[in-house]
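> Sharing a model prediction with you, sequence too.
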Amino acid sequence: MQQKTIYLIRHGETDYNRRGVVQGSGVDSDLNEMGRAQAMAFFQAYQHVPFQKIYISGLKRTYQTVESFIELGIPYEKLTGLNEISWGIMEGKVPGNIDNEYYRNLIEAWASGNTALPTDGGESPEEVVIRQKVAIDVILSHPDEETVLVAMHGRAMRILLCWLTNQPLSIMDQFEHSNLCLYKLRYDYNEKTFTIEVANDTSHLLTLALA
């Protein structure tokens, strides 16, 4: 039975994350000191895993998150289909009262099933799925890569995990995530199904709390 194991991670912390600024796909921020420490903690915990390929989004915070693995000589590929959702006019802003209300209304609309509703000037969850499917098809088209590492973004991960597990996009907020969390997935090529084996695991970051 042919299978692929996917280690799916969210990028490390950026200053925008810390300050509550909306990034989306339009803000190409760097990891901050904590984000780099998170990336190193993940590397130290998982450098023994025989990753045959690394896939990242088109945003540099994902590259910086897996840079230590790339330096080992593991090949990597940039897939813009893995980019964060475009938050449109909200990007680069600290949510004030109006933005908070807008964001809350948007999330409630998606949760009620209106996942075709785009952000103002940005994307809808359903539009994100379309480009994600292209990226996942690329990843699955290499069955010889039995174990891969995929670095992407929070909201995009929530959307991805819904459709990979054949669940409605309206429940996306049930997939919790934090900076440098791990979801471990297994794909069965015969059954054409994904199984989540590990969800929102941050145990590799415990060393940071002890430091």
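Arrived safely, thanks for sending.
> Please count neighbours and contacts with C-alpha atoms only from this point.
OK.
> end-to-end on stretch 182-199?
6 Å (Cα to Cα, to the nearest Å).
> Please read the previous query as pertaining to stretch 161-168.
End to end - Cα to Cα - stretch 161-168 spans 10 Å.
> Touching that stretch from outside, list them.
129, 169, 171-172, 175, 193-195 (Cα atoms under 8 Å, 6 or more residues apart in numbering).
> now with 10 Å?
8, 111, 113, 115, 129, 132-133, 136, 159, 169-175, 183, 185, 187, 192-196 (Cα atoms under 10 Å, 6 or more residues apart in numbering).
> cool, and stretch 95-103?
By Cα under 10 Å, 6+ apart, the list of residues contacting stretch 95-103 from outside reads 19-22, 87, 89-90, 93-94, 104-109, 119-120.
> Return the subset of the contacts of stretch 161-168 lying in strands.
Of the positions in the contacts of stretch 161-168, 8, 183, 185, 187, 193-196 sit in strands, assigned by DSSP state E.
> which stretches of the chain form helices?
Per DSSP state H, the chain carries helices over the ranges 15-19, 33-46, 60-65, 67-70, 97-111, 125-140, 154-164, 206-210.
> let's bring in a second model and compare:
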Amino acid sequence: MPITNLFIIRHGETEYNRIGRMQGRGIDQPLNETGRLQARATAKYLKDFGIDIAVSSSLKRSKETAGIVADDYKVNLLSYKELDEIDFGIYEGQYSKDIQDELDTIHERWQKGEVHLAIEGGESPSQALDRVSRRMVSVIEEHEGKNILVVLHGRLIRILLSYWLGYGLERMHEIKHSNGALYHLKWNGKAFEIVCLNKTDHLQESLPKKVDS
């Protein structure tokens, strides 16, 4: 069976990322300038591999990141609502620092195995996994043997990769993420091989240049 390369990227930075506000599924922020630079740096890095198809969620920050790369490679961009970020319910739009105790509590419960527990007004990790996994299985099957760019969201990457790599959802916190980070996996039809996780060195050119005083 031919090898399918999955280049999973966390979307570039938004203003909500920069100032520490929760986004989730219901906040549809575009990229800021740093986020656009991160997407361009990703496109440049992937030139060593080539991309056959680009896939994103339906949210602006994901579609815009994927679109910048897709334009460089002149490939089609497919977007799916099933790949949208987990619904953080009542926490969406709030500053993380203002609800840190509440976030710590639910994270602790997830780590104890309560992965069917949803944030009020939102969804649980197991619910998010069900939709993202079904869609990604169809993407891989439809583009077998191709190099696929997939632009996702931080919590959704943790959920999906903890399942694919056999960690279990209760250990999803072990999957690190940052804006523009790259995860390269190879699928041989039976199992995933990790090439890299949370790779960020390709983003150095997107950082603001320091000016000597």
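Yep, it's here. Treat the numbers as computed from the prediction; the structure is a model and nothing was measured.
> ok so, going back, right, so of the helices of structure 1, which gets closest to residue 1 of structure 1?
Each of these was scored for nearness to residue 1 of structure 1 using Cα to Cα, and the closest is helix 125-140 (14.9 Å).
> and the closest one with strand 182-188, angle?
70 degrees (axes from the mean of the first three to the mean of the last three Cα atoms, to 10 degrees).
> And helix 125-140 of structure 1 against structure 2, how far off on average?
Superposing on structure 2 places helix 125-140 of structure 1 at an average distance of 1.0 Å from its equivalents, by mean Cα distance after the TM-score superposition for structure 1.
> quick check, distance from that helix to the centre of its chain.
12 Å (Cα atoms, centre = their mean, to the nearest Å).
> Give the aligned range of that helix in structure 2.
Under TM-score structural alignment, helix 125-140 of structure 1 corresponds to residues 125-140 of structure 2.
> For that stretch, buried residues please.
Judged by neighbour count (16 or more other Cα atoms under 10 Å), stretch 125-140 of structure 2 contains these buried residues: 125-129, 132-133, 136, 139-140.
> Can you tell me what sits against stretch 41-49 of structure 1?
Against stretch 41-49 of structure 1 from outside (Cα under 10 Å, 6+ apart): 7, 9, 12, 35-40, 65-69, 72, 147-149, 180-182, 202-208.
> one more time with 8 Å
Residues contacting stretch 41-49 of structure 1 (Cα under 8 Å, 6+ apart): 66, 68-69, 180, 204-205, 207-208.
> Can you point out the buried residues in it?
So for stretch 41-49 of structure 1, counting by 16+ other Cα under 10 Å, buried means 41-43.
> Closest to residue 55 of structure 1 out of the ones in strands among the contacts of stretch 161-168 of structure 1?
Relative to residue 55 of structure 1, the closest of those is residue 8; by Cα to Cα it sits at 9.5 Å.
> about what we covered before: could you single out the nearest of the contacts of stretch 41-49 of structure 1 to residue 78 of structure 1?
residue 66 (12.0 Å).
> Pull the contacting residues for that closest one.
39, 43, 151.
> Compare these with structure 2 and list the overlap.
Contacts conserved in structure 2 for the contacts of residue 66 of structure 1, using both residues aligned by TM-score structural alignment, their matches' Cα atoms under 8 Å: 39, 151.
> mind giving me a markdown table with the contacts of residue 66 of structure 1 and columns for distance to residue 2 of structure 1?
Listed next are these as a markdown table, based on distance: Cα to Cα, whole Å:
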| residue | distance to residue 2 of structure 1 |
| --- | --- |
| 39 | 30 |
| 43 | 27 |
| 151 | 23 |
